[in-house]
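K.L.:
Sequence unavailable; structure follows:
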């Protein structure tokens, strides 16, 4: 049976594609990205690999739009596609850390002892996840961000490039932390915190 890997998204998906082609080329017959227009009803209309009924399809979601991510996940689950986790060999992941399904751990990431990264979370280049930290589903940690020990991120949290979250902080679901922002206090759900708005 043919095996395909489909990576949904745009810029982040292109980065994921480059890593997948580097380390998974012998595990799949074809690997490609699939752009999804949020205004279209049909997921994967542009993706040829999804039309191959005789193939086993694995997928990853490489985008920041949370409602669209959830639509894609539902679409893939109902068709029996399986989420694929990709960890670059230059990333350090502690043996006691747990990485969920459909995650992307980019080059030069560090994931500390006892950290938990739930399904479909993306941890970009040169980021670090501290000991005992817990990242919910569908989070996006952008390049260079630092998540300290025992931090808890709810589902769908976005942490901008080179942001720093102090140890033990709780960040509510769907909160957004702007680039270069230092977080030392808990952040409520759906809050946007920026160096320009205070934090």
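P.N.:
Structure's in. What do you need? Because the structure is predicted, anything quoted here is derived from the model rather than measured.

K.L.:
Every contact and neighbour count from this point should use C-alpha atoms.
P.N.:
OK.

K.L.:
got a list of what the spatially most central residue of the chain touches?
P.N.:
Closest residue to the average C-alpha location of the chain: residue 122 at 1.9 Å, with C-alpha atoms, centre = their mean. For residue 122, the contacting residues are 62, 103, 104, 105, 138, 139, 140, 141, by C-alpha atoms under 8 Å, 6 or more residues apart in numbering.

K.L.:
try this one side by side with the last:
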């Protein structure tokens, strides 16, 4: 049986770890969290960043999933773990339409919905209570925080983040490397690398998202 590395030690990584421990026992012999060298954790089966290379070298059939949102670190770990298999973890209460596809290395949280004919890319986080509408197309490494709503026929570029309870109107396009603030309603197409927020009195679009 394979070993699973959950990259990250808090937040969504903890939810992924719990889901894997509870519902993926038949697929993984043991689940580990990978945390920073200076981080501390009360979890069992912890590996620090500096130990990852030797762990992979000494074990066969290591799989991984990334459980945080920082895109620079996501890229770093995808490159570091290129010899390992990215796997998806889906909570049993989530609904994924039989006509939908989910890319490898993605997480779909509790009560999330991925609707008919929808395509979700690799390495995405579709968090608790998120819905992705019919015929939507989502790029790689997108992050949907709890409660985000993506309407039907939307196009979402890679590495874009949707904050909690944000909403995008049907048929709209959001480009790559964008950030949509929590509770923000997207009623227009958004170009690449834009930051959108409703926290300044009406929806505002800022020129460049800074990572």
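P.N.:
Great, that's in hand. Since this is a predicted model, take the numbers as computed values, not measurements.

K.L.:
Which two of the contacts of residue 122 of structure 1 have the greatest separation?
P.N.:
105 and 138 (12.9 Å; C-alpha to C-alpha).

K.L.:
With distance to residue 11 of structure 1, neighbour count and secondary structure added, can I get the contacts of residue 122 of structure 1 in a markdown table?
P.N.:
Listed next are those as a markdown table, based on distance: C-alpha to C-alpha, whole Å; neighbours: other C-alpha atoms under 10 Å; DSSP: H, G, I helix; E, B strand; the rest coil:
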| residue | distance to residue 11 of structure 1 | neighbour count | secondary structure |
| --- | --- | --- | --- |
| 62 | 8 | 29 | strand |
| 103 | 16 | 26 | coil |
| 104 | 14 | 26 | strand |
| 105 | 16 | 30 | strand |
| 138 | 17 | 29 | coil |
| 139 | 16 | 28 | coil |
| 140 | 13 | 26 | strand |
| 141 | 14 | 27 | strand |
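
K.L.:
and of those residues, the nearest to residue 12 of structure 1?
P.N.:
Distances from residue 12 of structure 1 to these, taken by C-alpha to C-alpha, are shortest for residue 62, at 5.2 Å.

K.L.:
now for residue 117 of structure 2: what does it line up with in structure 1?
P.N.:
Counting by TM-score structural alignment, residue 117 of structure 2 corresponds to residue 114 in structure 1.

K.L.:
swap in residue 76 of structure 2?
P.N.:
Using TM-score structural alignment, residue 76 of structure 2 lines up with residue 71 in structure 1.

K.L.:
Which secondary structure element is home to its match?
P.N.:
Here residue 71 of structure 1 sits within helix 66-78, counting by DSSP states H and E.

K.L.:
which helices and strands sit right next to that helix?
P.N.:
For helix 66-78 of structure 1, the elements it packs on are strand 55-62, judged by 3 or more C-alpha pairs under 8 Å, 6 or more residues apart in numbering; DSSP states H and E.

K.L.:
now residue 80 of structure 1: how far from residue 59 of structure 1?
P.N.:
Using C-alpha to C-alpha, to the nearest Å, we find residue 80 of structure 1 at a distance of 10 Å from residue 59 of structure 1.

K.L.:
Comparing these two, which residue is more hemmed in?
P.N.:
residue 59 (23 against 11; other C-alpha atoms under 10 Å).

K.L.:
check contacts around that one.
P.N.:
5, 6, 7, 8, 76, 81, 82, 83, 84, 102.

K.L.:
one more time with 7 Å, if that's ok
P.N.:
Residues near residue 59 of structure 1 by C-alpha atoms under 7 Å, 6 or more residues apart in numbering: 5, 6, 7, 81, 82, 83, 84.

K.L.:
Next, count neighbours for the first one.
P.N.:
Spelled out, that is residue 5 of structure 1. For residue 5 of structure 1, using other C-alpha under 10 Å, the count is 27.

K.L.:
Same check on the last one?
P.N.:
Neighbouring residues of residue 84 of structure 1 were enumerated by other C-alpha under 10 Å; the total is 20.

K.L.:
For it, what is the corresponding residue in structure 2?
P.N.:
Under TM-score structural alignment, residue 84 of structure 1 pairs with residue 87 in structure 2.

K.L.:
Tell me how far the residue nearest to residue 98 of structure 1 when sequence neighbours are not counted lies from residue 194 of structure 1.
P.N.:
Computed as C-alpha to C-alpha, 6 or more residues apart in numbering, the closest residue to residue 98 of structure 1 that is not its neighbour in sequence is residue 116, at 4.7 Å. Remark: distance between residue 116 of structure 1 and residue 194 of structure 1 (C-alpha to C-alpha) = 26 Å.

K.L.:
Likewise for residue 100 of structure 1?
P.N.:
Distance from residue 100 of structure 1 to residue 194 of structure 1, by C-alpha to C-alpha: 29 Å.

K.L.:
Determine how far the last residue of stretch 49-58 of structure 2 lies from the first.
P.N.:
15 Å.

K.L.:
Show me what it is in contact with.
P.N.:
Under C-alpha under 7 Å, 6+ apart, the answer for stretch 49-58 of structure 2 is 34, 35, 36, 37, 62.

K.L.:
Now that we have those residues, which of them are buried?
P.N.:
Among the contacts of stretch 49-58 of structure 2, the ones that count as buried by 16 or more other C-alpha atoms under 10 Å are 34, 35, 62.
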